[in-house]
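*Asks:* The sequence and its predicted three-dimensional model are supplied below.
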Amino acid sequence: MSNLPAHKIKLGLTTATIWNNNGSYSVDITRSYKNGDGDWNNTSGFFHSDLLNVAKCAERAEIWISRQLTARP
């Protein structure tokens, strides 16, 4: 994978990070939160209230990837 993501989609505290590995895409979905010290961290665990944003991020990531694949010569 590249050191930089190909694209990011953010909804609230939920982020889908899309990686391009020589034309094969992968997606990481994470939720940001503040720890007890006030520092921001990410987790791949989600609460019930996060699931709609997870689904929307996944759908938007799929659409973005599909557009990249259909734009190829």
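*Replies:* Yes, it's here.

*Asks:* Please make it C-alpha for all contacts and neighbour counts, starting now.
*Replies:* Noted.

*Asks:* Show me where the chain has its helices.
*Replies:* For the chain, the helices defined by DSSP state H cover 51-70.

*Asks:* Spatially nearest residue to the residue nearest to the spatial centre of it, not counting backbone neighbours?
*Replies:* Closest to where the C-alpha atoms of the chain average out (Cα atoms, centre = their mean) is A16, at 0.8 Å. Nearest non-adjacent residue to A16, counting by Cα to Cα, 6 or more residues apart in numbering: I29, 4.4 Å away.

*Asks:* Take this one as well and set it beside the first:
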Amino acid sequence: MTNTPAQKFKIGLVTATIWDNDGFFSIDLSRSYKTDTGEWRNTNSFHHSDLLNLAKCAERAEIWIGRQSFSK
């Protein structure tokens, strides 16, 4: 796995990060939030209100990965 993501999709506070490991793709799903001190952090826990954006990010990641198979 490289240190640079193959692709990222962000909707609202939710991000899908796609990693390419020699044609095997993995996805990290995360939500950004701001701490009391104003710093931005990421978590793998989601609020109910994040679920639609989570589903859309996952769908975009799935479509992007599917297109990679056709381009090889």
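*Replies:* Alright, I've got the coordinates. Note that the structure is a prediction, hence the values are computed from the model and not measured.

*Asks:* Verify the stated contact: the residue nearest to the centre of the first structure with A6.
*Replies:* No. A16 of the first structure sits out of contact with A6 when judged by Cα atoms under 8 Å, with a separation of 10.9 Å.

*Asks:* how about stretch 9-29 of the second structure: buried residues?
*Replies:* For stretch 9-29 of the second structure, the neighbour count (16 or more other Cα atoms under 10 Å) marks 9-10, 14-20, 27, 29 as buried.

*Asks:* Farthest pair within the residues you listed?
*Replies:* V14 and D20 (20.0 Å; Cα to Cα).

*Asks:* Understood, closing this out.
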